[in-house]
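S.K.: following is a predicted model, sequence given first.
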Amino acid sequence: MRVTAIACVKNEGPFVLEWIAFNRLIGVTDFLIYSNDCSDGTDALLDALGAYGVVHLPNPAQGRNYQMEALKAAARHPLVAGADWVWVADVDEFLNIHVPGHDIAALIAACGDPQAISVPFQFFANFGVMRFEDAPVIAQFPRSHNPDLWCADTAIEVKTLVRKDFPLHYYGAHRPFARKRAPAPTWTDGSGRAVPGKFLTAANPRRLRRFPAAGARRFATLNHYALRSLDSYLVKNDRGDVNRDGRAFDDSYWRERNDPAWEDLSIRRYLPALTEALDEMKTHVGALHDACVAAHRARAAELAQDPHYAALRKHLQGLPTFPPGELELARELGLAP
């Protein structure tokens, strides 16, 4: 089974090897990765990963919606057109598969081999980690929000595995969109249940990329490490959004994702195999990885001397850990005092 992952990156060099190694463990065979104006060595590292199924291309975007333009181009690429399944994800997102086997094939079987599987996000908090460490992200950040609540909503964003016979109109970042008048595809959540009808048909503009999370992640969760360390978050803030122009990683973004109420260590099941895979990869591209790490640390040190970023660091450290509206919703649902 050929599974192609599509991603867009900018200055993600320190995190690329872990993401590639992890996805190979769960059954991704090919990677189509578009980069935007990297200055930390990410592009050179990606160019050296051909033996691991990676094809690296410059982002073809002519406008400001970098990811959507890349996805439009990706749909015509042989790695995508010839794949059995396509997985669109970012380098801070890890598909944590709970069913025995813990890989994509096991998830597909558990869900009944549908044409699409949408798995809800679970946002993992910074949890007081200040300094960047060159170690697996999935081992460093063990706490998240209540998986069924996020801010003031019970609906949570998803990412989607798409089978080759899905009646595709176009790929979205979170879900595919089906051709009009095509037969409705078979489409499940991360528990093998049919997705809500309005989500399937994209009938509700407010729920195009999310649906209620309760009960939707029995077979898999999408662990999203959007914050990582405070050092890395400030570098991310300085870099800007790789997927679209004009999006700020401000204190609202931080507060919405820095809720450590829930401990979830389940993804650590992959650590022994991941560590072994990373050690093997570094025998071939370790110098390029180390160069990315050095560039990341150097930029973090520069930002620490910048008065604006020093003030932002202090401000973020002082913010409450309950996201806006979540405590009120939890009380309403009887989940908090």
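M.R.: Perfect, I can see it now.
S.K.: hey, let's count contacts and neighbours off CA atoms from now on
M.R.: Will do.
S.K.: roughly how far is the helix or strand containing Glu302 from the heart of the chain?
M.R.: Using DSSP states H and E, Glu302 sits in helix 271-304. From the chain centre to the centre of helix 271-304 is a distance of 19 Å (CA atoms, centre = their mean, to the nearest Å).
S.K.: so what secondary structure elements neighbour the helix or strand that that helix is followed by?
M.R.: Using DSSP H and E, the helix or strand that follows helix 271-304 towards the C-terminus is helix 307-317. Here helix 307-317 touches helix 230-239, helix 271-304, going by 3 or more CA pairs under 8 Å, 6 or more residues apart in numbering; DSSP states H and E.
S.K.: now the angle between helix 230-239 and the longest one, please.
M.R.: Inter-element angle recorded for helix 271-304 and helix 230-239: 60 degrees (by axes from the mean of the first three to the mean of the last three CA atoms, to 10 degrees).
S.K.: try it against this one:
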Amino acid sequence: MMKDEAPFLLEWYAHHLAVGFTKILVYTNDCSDGTDDMLIRLEELGLGYHRRNEIPEGIKPQPSAMKHAQVEPVVRNADWVLMFDADEFLSINYGDGTLDPMLDAAGDANGIVITWRIFGSGNVIDWSRDPVTEQYLYAAPPTWNKGWGVKTLFKFDHEYWKLGIHRPSIKRKHLDDGFPDTVKWLNGSGLPMEDYFKFRGWRSIRRTVGYQWAQLNHYAVKSVDSYAIRKFRGNVNNKKDKYNSDYWSLQDRNEVRDEKVLRYSDRRRAIMDELLTDPVLNKLHFAALERVEARLEEYRKTDAYEALKASLIEALKVPITQINAKPPKARDPEKIKALMSQVEKNNAERPVNERRTKPSAEFSDVEDGGDGFVPGEIDTSVETAVDWISNHDIFLPADVRIFAQSTLDQVMRGKYQRRLARWTGRVVEDGDRILDLGAGIGFLSFLTLKHYPNCQLLVQEDHASRLALMKDVLKRNALDFDTRLGWHEKPVVDPNSDTTTIASIDALIRVTQPAVIRASQEPIGRLLAQLDLGVTKRIMLTGPAANAFKQSKVSGADLAENEDIGIAEAVVINRTPAVKATS
């Protein structure tokens, strides 16, 4: 569905031909910039279909177009259907980036739920004719749940399905005839969707989000000048003043760089160049560009433009943690239950372990056996506004690029690793030498040195970016522990070799001779009985290391005195050293 998208139309069209769509159907309403004329010409060239969206009085354009599409032969005869907008570009991360290999991999699935990636302005102010997919390469982190709206690629049968913006809905007459049992949808990583999504919802959740197969790049704002153009045009649901600075703050997310869509640049450019060889399309395309640029030039001379520009630049300063997708709305379980069909109610009454899936590693958190961090190296290549929140008198960055969602909530409330912090006194004595393996961003390490002035501590972290963030935390808190704090800036865990991991940690223990070891990495918990612990008296395993230790059921006299401290993320082990400490 489009209105006044002429400056961007050919790129969007060429991109999706490059992705592998064979039929593109566009509904337009009230166009004044030649969008409909361009689409008519594309249909004349046999490259797609255009329909005018006739809108009855009092009806919004979007529902009207869906009503037309429901009975449209082009839609009814399609193998797969995806409904999306002119500011959305499908990016397939699977295979060669085209549809067919991904659909082949889907096997007998009849739907793929594709989650948005919100792309921001990248701090671009001025208008440019450069392609959207090449200008805007900064996006919200994949773990930002407010950006998890979806669109659904699915096998359409008009007898059973009613089209919807984010997902189709099963027609009520087929809710209890066994049809829901035939619905097999996958998420954007090719993993099974939970059954609830057959019936309701328009967003992914932490257990279902995934981007390994596909993502839908959502360029809702583009540059400041492009945003001004969008305000001229209006929106498909006639929402008054939708495109204000609040909407900009929500959509202008630039926390991480994402270049995956550039895989289409050559194919898209070749198709677009071919389209522009048609003299009619060529004339319409460049006339649309000149028209919008002339209008923009006039608008730039006004106080309204300066006010808009200033408000958007100010909105850039809003941290991502302060963004609200929409005003909070209380969830009413009874109301939802009343709307459910009997099939949905039966599904909801199944045991939780049957209804819910475990999130993929990228989106897991402490409760799922993770360490509370976004996996992998942290992308801090672009400046972004971040809140710093006091947690036990140490200020930490409330940064969605660093912390998984539940852990971020704890940081925001000043309760990060609160229980582990309280247990430090059960593990550490003033004067101890401490080795922190997998120290994250250094919170427990720095807290220990603050509270125990005679302790010495060596921090180690396998992730280089987390080590850099540790130093940012030190600087932000004006902490200086002098020689009491040491740094081991090399990885100790070899993901491909337990033998190398053991050798690296043994060597570090021999050099450090710690009385206390704290460790978070999974292999350490699994391999603990094989380490040469030397003079170590107490061990605190946290997160993945604690879970691995519990699951491995390690035995041995030197590890016999272990204490599950009553919280999921830690185990404390007291041992009698086999050797004496050396000075």
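M.R.: Perfect, thanks for sending it. This one's a predicted model, so the numbers in the text were calculated from it and none came from an experiment.
S.K.: counterpart of Arg255 of the first structure in the second structure?
M.R.: Using TM-score structural alignment, the partner of Arg255 of the first structure in the second structure is Ser249.
S.K.: who touches its match in this structure?
M.R.: With contacts taken as CA atoms under 8 Å, 6 or more residues apart in numbering, Ser249 of the second structure has the following neighbours: Leu312, Ala315, Leu316, Val318, Ile323.
S.K.: keep only these that stay in contact in the first structure.
M.R.: On the basis of both residues aligned by TM-score structural alignment, their matches' CA atoms under 8 Å, what survives of these in the first structure is Ala315, Val318.
S.K.: reformat the helices and strands packed on helix 307-317 of the first structure as JSON lines; add mean neighbour count.
M.R.: Output for those, formatted as JSON lines (neighbours: other CA atoms under 10 Å):
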{"stretch": "helix 230-239", "mean neighbour count": "20"}
{"stretch": "helix 271-304", "mean neighbour count": "17"}
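S.K.: list the contacts of Arg210 of the first structure.
M.R.: Pro120, Ala155, Ile156, Glu157, Val158, Phe199.
S.K.: verify the stated contact: the third one with Gly215.
M.R.: Looking back up the chat, that one is Ile156 of the first structure. No: the pair formed by Ile156 of the first structure and Gly215 falls short of the contact definition of CA atoms under 8 Å, at 11.9 Å.
S.K.: does the match of Arg255 of the first structure sit in a helix or strand, and which one?
M.R.: Here Ser249 of the second structure sits within helix 245-251, counting by DSSP H and E.
S.K.: then Ile539 of the second structure?
M.R.: Applying DSSP H and E as the criterion places Ile539 of the second structure in strand 538-542.
S.K.: past that strand, which element shows up next along the chain?
M.R.: Heading C-terminal from strand 538-542 of the second structure (DSSP H and E), you reach helix 543-552.
S.K.: what's the counterpart of Gly95 of the second structure in the first structure?
M.R.: That one, Gly95 of the second structure, aligns with Pro100 by TM-score structural alignment.
S.K.: who's in contact with that match?
M.R.: Neighbours of Pro100 of the first structure in contact, by CA under 8 Å, 6+ apart: Ala106.
S.K.: part of a strand, is it?
M.R.: No: looking at Pro100 of the first structure with DSSP: H, G, I helix; E, B strand; the rest coil, it is coil, so not inside a strand.
S.K.: how close does it sit to Val195 of the first structure?
M.R.: Distance of Pro100 of the first structure to Val195 of the first structure, computed by CA to CA, to the nearest Å: 23 Å.
S.K.: what's the answer for Pro185 of the first structure, then?
M.R.: Taking CA to CA, one finds Pro185 of the first structure at 11 Å from Val195 of the first structure.
S.K.: who's more crowded, these two?
M.R.: Using other CA atoms under 10 Å as the criterion, Pro185 of the first structure and Val195 rank with Val195 on top: 21 against 16.
S.K.: quick one, what contacts the equivalent of Val113 of the second structure over in the first structure?
M.R.: Matched to the first structure by TM-score structural alignment, Val113 of the second structure sits across from Ser118. With contacts defined as CA under 8 Å, 6+ apart, the neighbours of Ser118 of the first structure are Val158, Lys159, Thr160, Leu161, Arg175, Trp187, Thr188, Asp189, Gly190, Val195.
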